[in-house]
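> Next comes the sequence, and after it the predicted model I'd like to discuss.
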Amino acid sequence: MKVVLSALAAGLVFGLGLIVSGMVNPAKVLNFLDIAGQWDPSLAFVMAGAAGTVFIGYRLVLKRPAPLFAERFNVPTATKLDARLMGGAAMFGVGWGLVGFCPGPALTALGTGAMPALVFVAAMLAGMAGWRWLVRD
C-alpha cells in the first residue's frame, strides 16, 4: 500500500508540475521549439529546473543503501547506443515537434478533455501495440 501511495503522490506532483509549467499546452511547447519564429524560452527554465532537481536528487538518494519501498535500486546500466535506441529517440523528437505533446504531458492533458490530447494518446497506444505486435520480444 505504501508503494501505491508513494507512486500516486509522485504522479500527482509530476502532473501538477506539467500543468504549472505549461507543458500540457501544445502551443507553448511548439513555440519553444520554434527558434526561428515566435520562440518562447520559458520551457528552458522548466528543463533546467528538472535537470537540476534530478542531478541533486540522484546524488542524495543513491547514497542510501536501498529505496524506501524496494530491496534495491533499479538504475539503468545500458550504455550502448544502437539503431533501436537512436531510432526511438528520433521518432520521439519528431512526434514532439509535430504535435507539441510527449507522453507525460499528453496523459496529464487528458484530464482537460482536450481532443488533441485524446487523439495523441490513442495514436500513442496504437503505436505501442503495433510495435509489440511487430517485434514480439
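Everything's here; your move.

> Could you use CA atoms for every contact and neighbour count after this?
OK.

> Just give me the neighbour total for Leu5.
Residues near Leu5, counting by other C-alpha atoms under 10 Å, number 10.

> Where does it fall, secondary structure wise?
Following DSSP states H and E, one finds Leu5 within helix 2-21.

> ok, now Val75?
Counting by DSSP H and E, Val75 is part of no helix or strand.

> Just the element for the most centrally placed residue in the chain, please.
In the chain, the centroid-proximal residue (C-alpha atoms, centre = their mean) is Gly104; its distance is 4.4 Å. Per DSSP H and E: Gly104 is located in helix 103-109.

> Name the residues that touch whichever helix or strand comes after that helix?
Following helix 103-109 in sequence order, the next helix or strand is helix 115-135 (DSSP H and E). By C-alpha atoms under 8 Å, 6 or more residues apart in numbering, the surrounding residues in contact with helix 115-135 are 101, 103, 106-107, 109-110.

> how about those in TSV, adding neighbour count and distance to Gly88?
As requested, the contacts of helix 115-135 are exported to TSV (neighbours: other C-alpha atoms under 10 Å; distance: C-alpha to C-alpha, whole Å):
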residue	neighbour count	distance to Gly88
Phe101	26	16
Pro103	15	13
Ala106	24	18
Leu107	17	19
Ala109	24	23
Leu110	17	24
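
> In addition, the following structure is provided for comparison:
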Amino acid sequence: MRLLWSFIAGGIFGAGLLISGMTDTRKVIGWLDIFGSWDPTLAFVMAGAVVVMGIAWQIAARRGQPVLGGAFPEAPAPRVGRNLVIGSTLFGMGWGLAGLCPGPAIASLSWGGTGGLVFVAAMALGMFAAPPLKSRLEQQQAT
C-alpha cells in the first residue's frame, strides 16, 4: 500500500513539474538570467510549494505518526556546515548549467530528449561516487 501511495505522489509531483514548465530548461535558465530575459515563473512555483509544504508540516506536527505507518524522521540540526555549503554550491552550479534539478530531470525522461537522460546519468554517477569520496576526504582530513 505504501508503494502505491509513493507512486501516486511521485506521479502528481511529476505532473506538476510538467504542467508548470519546470522540465523546460529554458524556463529555469530564464529564472537565473536576471540581466537578460528574466522569467519569474519559477518564483510562483516555489511559492506554491512553500505554501503546500507549510500546510503539510502543520498537519504532520499534529499527528503522532504518518498515515501509512512508521515514524516521522527527526528534524535535522539547523546548522550551516561545510557539507551543506559545498553540496548547495554544487547543486546550484549543476542547476544553472543544465537548467534541471533532480525532480524535473526525472520527469523530463517521460517526454524524451537526450539532455534529461544525460543529466540523470550524471546525477546517478555522482550519487554513487559521493559517499566513497566523502569518506576518503574525511579520512585524509583526520590524518
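That came in fine, so what should we check first? All values reported here derive from a predicted model rather than from experimental measurement.

> dump the residue contacts of the residue nearest to the centre of the first structure.
Here Gly104 of the first structure is in contact with Gly15 (C-alpha under 8 Å, 6+ apart).

> Give me the aligned partner of it over in the second structure.
By TM-score structural alignment, Gly104 of the first structure lines up with Gly103 in the second structure.

> What separation is there between that match and Lys27 of the second structure?
Going from Gly103 of the second structure to Lys27 of the second structure by C-alpha to C-alpha, to the nearest Å gives 15 Å.

> now swap in Leu4 of the second structure and tell me
31 Å.

> Tell me which residue of the first structure lines up with Ile59 of the second structure.
Per TM-score structural alignment, Ile59 of the second structure is aligned with Leu60.

> how near is that match to Val24 of the first structure?
Separation of Leu60 of the first structure from Val24 of the first structure (C-alpha to C-alpha): 29 Å.

> Looking at those two, which has the bigger crowd around it?
Neighbours were counted for Leu60 of the first structure and for Val24 using other C-alpha under 10 Å; Val24 has more, 25 against 10.

> Determine the number of other residues adjacent to the residue nearest to that one when sequence neighbours are not counted.
Using C-alpha to C-alpha, 6 or more residues apart in numbering and skipping the chain neighbours, the partner closest in space to Val24 of the first structure is Pro105 (4.8 Å). As a burial measure, Pro105 of the first structure scores 21 neighbours (other C-alpha under 10 Å).

> how near is Pro105 of the first structure to Glu71 of the first structure?
30 Å.

> mean shift between the helix or strand hosting Asn83 of the second structure and the first structure?
Using DSSP H and E, the element containing Asn83 of the second structure is helix 82-98. When the first structure is superposed, helix 82-98 of the second structure averages 0.7 Å from its matched positions, counting by mean C-alpha distance after the TM-score superposition for the first structure.
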